[in-house]
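K.L.:
Next come a sequence and a model predicted from it.
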Amino acid sequence: MSLTKGTSGRPVNVYTNSFQISRLPLKKYYHYDVVTKHGATGAASEIPSGRRVTEIIDRLQTDNPATFNPPAAFDGVKNLFTTRKIEEGRNSFTVNMGVQVRATGQYTVRLGLVSEIDPSDIEKLTSSRGAETLGVPNNANTIALTLLQVILSQGPQLQYKFSLHAKSFFITAGKRDLSGGISAWKGFFQSVRATAGRIIVNVDTTTAAFYKDSDLISSALEVLGCRDIRDLVRACASDQNFQKLRSFLRGVLVEVQPGNRTKRIADLVRNAGREEFFKDNEKMTVAEYWASHHHRRLQFPDMFGIKLKSGAIFPAEACKIKPGQRYKKHLSPEDTAAFLKVSVWSPEDRLNAVTDAVQGSLFNYASSPWMIESGMRVDPEPLRITGRELTAPQVLYGAGALRVSGGAWNVIKQRFRVPAHIKAWAIVVFDKGQDIQGRVDAFEGALVSHMVKLGMTVDQGATKEMGNPQDVQRSIESAALKSVRGLPPTADGKPQKPSIVVVILPPGGNEVRRQVKQWGDVLRGIPTQCVKAGKYDSQKGREQYCSNVALKINVKAGGINSYVQPKTSVINIMQESMIVGCDVTHPAPGVMTRPSVASLVSSIDEGATRYRAYVDAQPPRQEMITNIAGMLEAALKTFHQRRHVLPKTVIVYRDGVSEGEYWKVDEQEIKRVEEMLNRVGQMFKVPPPQLVFIVVGKRHHIRFFPSDSSGKDKSGNCNPGLVVDDGIVHSKLMDFYLQSHGGLLGTSRPSHYVVLRNGPQFTADQLQELSYALCFVYAAATRSVSIPAPVYYADKVCTRAEFQFDPQLRYADETSSDGAQFDLEKWKNGLRQSALSADMYFV
């Protein structure tokens, strides 16, 4: 693969939140595999990674100063690194944990020498040869990079008491309470990266939600919004409230008094004090047990309690949530908005914060014992590198090219490139309130005005009906049938369908929306457009809102909003290729009874503006797309049916893959796709399409900051179109960072593009210009977006798949299959492709 860099665009200098390791370790390191077991003999099963293992290794080093002097660096999982080789025969230790740690008990720790890491091994990481296998588990290059990460992070992770194998730590200063027992904490992220010619530390600010470290009853009061204990007991009698509390608390660590014992909540029980069990062949209640054994009379025997995996029950009033636990479940819309306010940093403030952290005592680089022992040094100044600003492509509407400024354009007095024809349509209203009829009429008038101004033809007014929230689908069906009454059948003799059904949701109308989308996407094959209460009837924002809704309706009804015209060198690539976006979404953390959903969207027109969608269910938390070749083969056949030719190139933009999984993508996705392409070529008796496969990364912490005012937009971010392909990129693969969108709030995040296959050997300029152009074809916006439109669409298709499962499977209810075994075939059989797969239903 060619590693040439791009040349197009205006050169600009930018800062990045990365710091060069100016001096690498000077000493040899010995790498040991750590096995920790309960008991002095080590016959019990191995203890998994976690706080307990970190405590045991810490005690091991404290109790054996002659062996671990200087102290070894431990990654919190399995890897221990030391500059002093442990004597032969001294690789097994008994560790006695005292009561002051958390619990009594003996443990056996066995250390097995795995490898020796010389300074020369670390220097190889910056060469193309050393970077070739980075990310492959247990590979020598990966372990060398792990060593650097562990040395750097050991000090702050231990100081702030966060998991050693995590790359982030958080501080309580400046934390802000959200609702329902959750707080937002600010912190810092640090990650060692091997790039071409140097090794850097990427440092960033970060924010995460944490459980409040309060007593359990206070937390429950917040979660359920109760006034007092009596109200809480009543609330827990409701199945819905109790399920909500269970979902919130399951898996949380609590400290139980007396004894300050740490326990993990497996489940909740109602009326915990009244629960009965046998103790020494005597039947007693939990309340009686606490009175006789702990000399404590329960104040609230009717309050809920916690249940452990062992079945033991503890009353809530004896429990306190252990500090420093991440909340990894979905936040409510209100908490999400509050969380975003806490996590937003202006570009200038963000760069200052990370620079101060590196230069000051927060990271402790200068005085960390592990850093001093290694001889490593980190340059205290952020890297300054050269990038380029690409020229925005032309955006073509009906009257020609529009002026793009700051990544945005204005559609006032413009017509869609291909306006849709609305023969019949309906508006179904589930909102209520004063003068609802007048508010809906005003919204209809404004919406029709915008559609007509943009060139759409609207034959008749909407059929309007009030919907019944208790019978959503029948309400929509009734309005849809009335809207087409009197229209002649279609050319093939089938009854007419409305061009669009607009549904006005009530406040908090998620369940109504779910039923609307299943009716339209799966059952009837009729496009639907939901509008939100408080948006459609807002005098202040109605004009802009109606304009945005018109963009979506035009596409769903078969129109094309705009085309993009990139540089000449890219036009032919777009016209002769099938552009593909792929993504995988997963159920909530810890949920193993729900499948992950894989999606693929593929372009079906020359302008890469219209896409067909495919979805598939696969085992939970599996990132590799099992059926990528099958979905892509179906997409190629559709492309051939539409355009009577196979594409010369299939360009795949793959979302959601971490750097450590590139080798998996190569083995489990790309090779299958290449085999399929050869098979399809033989089927159609033509040369097989060539493959370009690009991973698009969003979940990274690289940021860019303008070095002067000429490279700065109104928000203080770098101008849209910034591309960086030197200074911090991979030493083996072709990759680049592209900040394609204008800044709106906080610090803009560039997308990271990694080219894993480049069959046609497109140049860096061509791939960068193509990727930038595809950020301008997202149909629901009048501005460039942060990732290519097909990637954006694939993500939306994954999310929309929730409505395509059989409702009886209750995909959205994460607690509905507790304890059940995962059955992939059940989920595959219950997932239907949308009846609108070729009609952009997901916009």
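P.N.:
Looks like it arrived, so ask away.
K.L.:
drop to CA atoms for contacts and neighbour counts, all remaining ones
P.N.:
Noted.
K.L.:
show me the residues around Ala420 that make contact.
P.N.:
Listed by C-alpha atoms under 8 Å, 6 or more residues apart in numbering, the contact set of Ala420 reads 455-457, 554-555, 557-560.
K.L.:
take a look at this one as well, against the first:
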Amino acid sequence: MGTVDDNRQSKTTWTTVAAYQQQQYGRTLASPHLQAVNVGTVTQPTWIAPEDLRILPDQIYAMVIPDAVASYFHSRSCRPPKETRSKVGKEGILRFPVDATQKPIECPAIRLHRAILQIPAVRLPYPILKYGSPATKPFDQNRANWNLDGVKFFRTKPTPLKWKLLVAPGVKADTAQNFINAFNNGVRTTKVCSLGQHQGNFIMLTGNDESTMRTVIKNMLGKDGINAPDVVVLLLRSRNVDIYSSFKYLADRSMANISMKANLKRAGINHSVEGVEKIMQSALVVGADVTHPGNGAMQGTPSIAAVVGSLEASAGCFQGEMQLQAPKQEMITDLRYMVFKILKSWFDLYKRCPSNIIYYRDGVSESQFDEVINTELPEFKEAFKLLADDLREKDEKGNPVGQELIPPNFRLTTIVVSKRHSTRFFPTEIENCKPGTMVDRVVTSPYHSDFYLQSHNGIKTHNLCHTYVRATLGVSYASPAYYAGRLCERGRAYLRGWFNPSKDWRKWYNDERNRVQADIEKNRAKLNLGQPRRDRNKRKTDDERKAEKADADALFHGMERFLRPDIDRRWKESQDNESGADKRYEDWRKTMYWM
């Protein structure tokens, strides 16, 4: 607890909640051994005994859902459409304070009805899936998915696949051996390669910590990396102990899905859809997303921006770029450089510039649309300027000597992907809307060109939804936006210690935060020296509120300066090749490694 003397000098005395309750109120806690709960903030904590608190029901849980309850959460949230429609039509509407018998006083022409609005909708045609063999693949049009039975991937490498299996603690040896056999069979059946070659025996890990994993991988790769495997597979113990005991399960769908990932790691293409080549041959399709540190992250942890761009007319290969930026900043900083790298790869492939760019932007709200237009869209023009400068003839020192190139004209179409909305659609039949259902009238915005989608987007995007490289189904929105989100998740994995700190990391962080906080309080006490003590019964003045905000900002920036060197070092290690000359590493970076 803290006290303030007449000279505004703060004095802090550390005590426990139990001792404070006894000293101030003469009260003995029933459970003094339990940890106190902070109901304040990290910078201004307020500690309460848990027996004095009650958890209110129906609150939004903003933290990461624990694994122990995740499956229950998903099962509860996936209600059948009949049940959801009933709750909306019978329970939800009745909660609105609307009297259908009375006309609104300010606008009597409006009629209010307590019923679900009926609107027109259209169904887009299903795309034709393309594989290596057979050439096309039918799928369930009611569920928009298919399987890999009897198909070979669209594009693969004929060379043998060298791979290595790492086995997590708790996985049985015979399960690991069954996995090796099934994996070799799966990559051969789907023509990922001519032959699957597991290098030696599998490696049984002694722990799940990063240091153990780092040592094992370093020893496996060796000094020169000549005998390094093409793919490393980590076999984890499932929450269901028997999930890997069935060889049949492994040899069927599981191994087929893993084969898809293995093909991506070798720069292969799993499948495509008919007609998408006409769009992609002249267009660069770009997806972008930004992930921010959550409530449990260390204060000062940066946000991660990810941009992906198409490199193949089949829409089966994308290049990814990531960067760190200021915490909680949604607009992508220096987007031009990320797009430039992708443009350069596109130009190297086609020997020309794209005439069209389709930009899928995920994660922005309607209030940020203008900011995207004014901040991010001009960056594409700057990226073309960078490409033109890069293509100029240069002397031995790298200085441009040739004629200055004029950046080409291009058409840019921006589509903002919005998933978190409360609009729900129900067909007249008691079932789910059919895949391909699109609504672009009545309930859409009068200001923007928008549409609602049931699993798939407008004509061009509808096809792209079925090119998602890691699944045999049509995903809920365009694949490029999905890929950008997946790349963001890969970035979060690199910085997991800061995004989701362990107990030891949290203690290390809190110790430094307390030190910075103490310095700020000392500086504030010096500034307040000689000022009269403020009456607690009076409201804070504007100057006092400004001082509090200045102190909070100082703490934030102080922690950001403390964390950033380690974060930058970790990030650089994840983005750069240690040897600096390993072509295998550079080739790997050009694959969809994050998928």
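P.N.:
Received the coordinates, thanks. These numbers come from a predicted model, not from an experiment.
K.L.:
Could you report the TM-score for this superposition?
P.N.:
Here the superposed chains carry a TM-score of 0.75, computed using TM-score structural alignment, normalised by the length of structure 2; 497 aligned residues with a C-alpha RMSD of 3.5 Å.
K.L.:
Inside helices: which ones of the contacts of Ala420 of structure 1?
P.N.:
Using DSSP state H, the members of the contacts of Ala420 of structure 1 that fall within helices are 554-555.
K.L.:
Out of the contacts of Ala420 of structure 1, which is nearest to Val512 of structure 1?
P.N.:
Nearest to Val512 of structure 1 among these is Ala557, at 22.0 Å by C-alpha to C-alpha.
K.L.:
what's near enough to touch that closest one?
P.N.:
420-422, 499-500, 527, 839.
K.L.:
same thing with Pro120 of structure 2?
P.N.:
Applying C-alpha under 8 Å, 6+ apart, one finds that Pro120 of structure 2 lies in contact with 439, 441.
K.L.:
coming back round to it: write the PyMOL selection for whichever of the contacts of Ala420 of structure 1 are buried.
P.N.:
Applied in PyMOL, the following selects the buried portion of these according to 16 or more other C-alpha atoms under 10 Å:
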select buried, resi 455+456+554+555+557+558+559+560
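K.L.:
Please list the members of the contacts of Ala420 of structure 1 that lie in strands.
P.N.:
Secondary structure assignment by DSSP state E places Thr457 of these in strands.
K.L.:
would CSV of the contacts of Ala420 of structure 1 with distance to Ala442 of structure 1 be doable?
P.N.:
Conversion of those to CSV gives the following (distance: C-alpha to C-alpha, whole Å):
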residue, distance to Ala442 of structure 1
Gly455, 20
Met456, 19
Thr457, 19
Asn554, 20
Val555, 23
Ala557, 22
Gly558, 26
Gly559, 25
Ile560, 26
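K.L.:
Between the contacts of Ala420 of structure 1, which sits nearest Met592 of structure 1?
P.N.:
Val555 (36.3 Å).
K.L.:
Residue in structure 2 paired with that closest one?
P.N.:
Alignment note (TM-score structural alignment): Val555 of structure 1 maps to Leu264 of structure 2.
K.L.:
tell me the SS of the nearest residue to its match once chain neighbours are set aside?
P.N.:
Leaving aside its sequence neighbours, Leu264 of structure 2 sits nearest to Met592 (C-alpha to C-alpha, 6 or more residues apart in numbering; 6.0 Å). Following DSSP: H, G, I helix; E, B strand; the rest coil, we place Met592 of structure 2 in the coil state.
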